[in-house]
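**Student:** sequence and predicted structure below; questions after.
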Amino acid sequence: MTPPPPPVPDLTELPDAELLKLDHQVCFSLQAASRAFGGVYREALGDLGLTYPQYLAMMVLWEHGPLPVKTIGERLHLDSGTLSPLLKRLEAAGLVRRERSPEDERSVMVRLTDAGTELRERALPVPRSILRATGLSVQEILALQETLGRLTASLGRVV
């Protein structure tokens, strides 16, 4: 029989010097998990020729169709300085086309090309392979997403 896990300390009861330890930093845990995800995604996306940020942009377009750059940025929580070069690389790869909106010259629309649309079929196995790599159940993933959503919302109110 497996021994029970050690009790989780109540961090609010710890002295400030103890709270300063790396192992008590939620941001460090998130960063370590993010780096681990990066490696898994690098391998999963290698055959698609996409980076993780490019994959996210393609997922938004696969899900919603043509969108203004501004909407893609809002959906991905990216500013235009980060998003524009990413979209430029996707365009150079022949996966998307950027064009000024005829209704509003200030707005740039992003559309999938035929190659970008076809890439979706090759990307279908990626989410399931990532899910398997986590070692978590679907219920655990959903609970984690809900917790991270609340964390993001709370931190967004602070900044």
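**Tutor:** Here it is on my side, so go on.
**Student:** drop to CA atoms for contacts and neighbour counts, all remaining ones
**Tutor:** Will do.
**Student:** would you state the strands of the chain in chain order?
**Tutor:** With strands called from DSSP state E, the chain shows them at 67-68, 96-100, 108-112.
**Student:** can I get those in JSON lines including mean neighbour count?
**Tutor:** Converted to JSON lines, those look like this (neighbours: other C-alpha atoms under 10 Å):
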{"stretch": "strand 67-68", "mean neighbour count": "16"}
{"stretch": "strand 96-100", "mean neighbour count": "17"}
{"stretch": "strand 108-112", "mean neighbour count": "20"}
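**Student:** of all those strands, which one comes closest to Leu148?
**Tutor:** strand 67-68 (26.1 Å; C-alpha to C-alpha).
**Student:** now the strands of the chain in a markdown table, with distance to Val159?
**Tutor:** Below are these laid out as a markdown table (distance: least, C-alpha to C-alpha, whole Å):
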| stretch | distance to Val159 |
| --- | --- |
| strand 67-68 | 26 |
| strand 96-100 | 32 |
| strand 108-112 | 29 |
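**Student:** for the spatially most central residue of the chain, which non-adjacent residue is spatially closest?
**Tutor:** Residue closest to the mean C-alpha point of the chain, counted by C-alpha atoms, centre = their mean, is Leu56 at 6.2 Å. Nearest residue to Leu56, sequence neighbours excluded (C-alpha to C-alpha, 6 or more residues apart in numbering): Leu76, at 7.4 Å.
**Student:** then this one, side by side with the first:
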Amino acid sequence: MEKNESIDHQLRATWQAVAKMYNEQAAHHNSTMATAFVLLNIDKTKGTPSTALGPLMGMEPTSLSRILKTMEEKGAICREKNPEDGRSVIIKLTDYGREMRKISRGHVIQFNETVRNQVSKEDLIGFFNVTHTINKLIADREIYDEISNKAV
């Protein structure tokens, strides 16, 4: 199979291009795409429990901890004890964090609008159907037999 015909190659190459584009935009604001992603996943009014952020974003706890530490040092977030559970922490946006969230959201909206203006509605529906199917096949473990690690 040629590289250009490989579904996983196309997904990876496209995501790498998108990530590079977002990181270039984030760099103009002394930030990263990962930080922007976290900002967009924190509830802008109530905050979000730190234990909910990782699963919400599909991020490992150690990676998330490093990002949150950096965000706190830059003044984008603050940590408050969870009033419902004193053992956990709520991550809240500061005024600076809300401003950075607004900028991040603007970049995401601009990207989506630009793509939607260049791609037909039918093609977008097809794209979402394909990605949904891929995610379902992976979640249902229908690609590889876990015991033998061979294709099903």
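**Tutor:** Cool, got the structure. Since this is a predicted model, take the numbers as computed values, not measurements.
**Student:** mind checking the TM-score on these two?
**Tutor:** The TM-score (TM-score structural alignment, normalised by the length of structure 2) is 0.75; 140 aligned residues with a C-alpha RMSD of 2.6 Å.
**Student:** sorry, back to before: which position in structure 2 aligns with the residue nearest to Leu56 of structure 1?
**Tutor:** For Leu76 of structure 1, the aligned position in structure 2 is Met57, judged by TM-score structural alignment.
**Student:** quick check: its match touching Asn41?
**Tutor:** Yes: contact between Met57 of structure 2 and Asn41 holds when scored by C-alpha atoms under 8 Å: they sit 7.4 Å apart.
**Student:** higher neighbour count, these two?
**Tutor:** Asn41 (17 against 13; other C-alpha atoms under 10 Å).
**Student:** counterpart of the more buried one over in structure 1?
**Tutor:** Using TM-score structural alignment, the equivalent of Asn41 of structure 2 in structure 1 is Val60.
**Student:** if we can go back for a sec, I'd like the distance between the residue nearest to Leu56 of structure 1 and Asp114 of structure 1.
**Tutor:** 23 Å (C-alpha to C-alpha, to the nearest Å).
**Student:** and the aligned residue in structure 1 for Met21 of structure 2, what does it touch?
**Tutor:** Matched to structure 1 by TM-score structural alignment, Met21 of structure 2 sits across from Val40. For Val40 of structure 1, the contacting residues are Ile130, Ala133, by C-alpha atoms under 8 Å, 6 or more residues apart in numbering.
**Student:** likewise for Arg101 of structure 2?
**Tutor:** Residues in contact with Arg101 of structure 2 (C-alpha under 8 Å, 6+ apart) are Ala36, Leu39, Leu40.
**Student:** can you find the partner of it in structure 1?
**Tutor:** By TM-score structural alignment, Arg101 of structure 2 lines up with Arg120.
**Student:** do you know how far the equivalent of Lys88 of structure 1 over in structure 2 is from Ala76 of structure 2?
**Tutor:** In structure 2, Lys88 of structure 1 lines up with Lys69, judged by TM-score structural alignment. Using C-alpha to C-alpha, one gets 10 Å for the distance from Lys69 of structure 2 to Ala76 of structure 2.
**Student:** more crowded one of those two?
**Tutor:** Between Lys69 of structure 2 and Ala76, Ala76 has the larger neighbour count (other C-alpha under 10 Å), namely 21 against 13.
**Student:** so the more buried one touches Ile91, yeah?
**Tutor:** No: applying C-alpha under 8 Å, one finds Ala76 of structure 2 not in contact with Ile91, separated by 10.1 Å.
**Student:** and the helices in structure 2?
**Tutor:** Using DSSP state H, the helices of structure 2 run over 7-27, 33-41, 50-57, 61-73, 95-118, 121-139.
**Student:** quick one: the last one to helix 7-27, angle?
**Tutor:** For helix 121-139 of structure 2 against helix 7-27, the angle by axes from the mean of the first three to the mean of the last three C-alpha atoms, to 10 degrees is 110 degrees.
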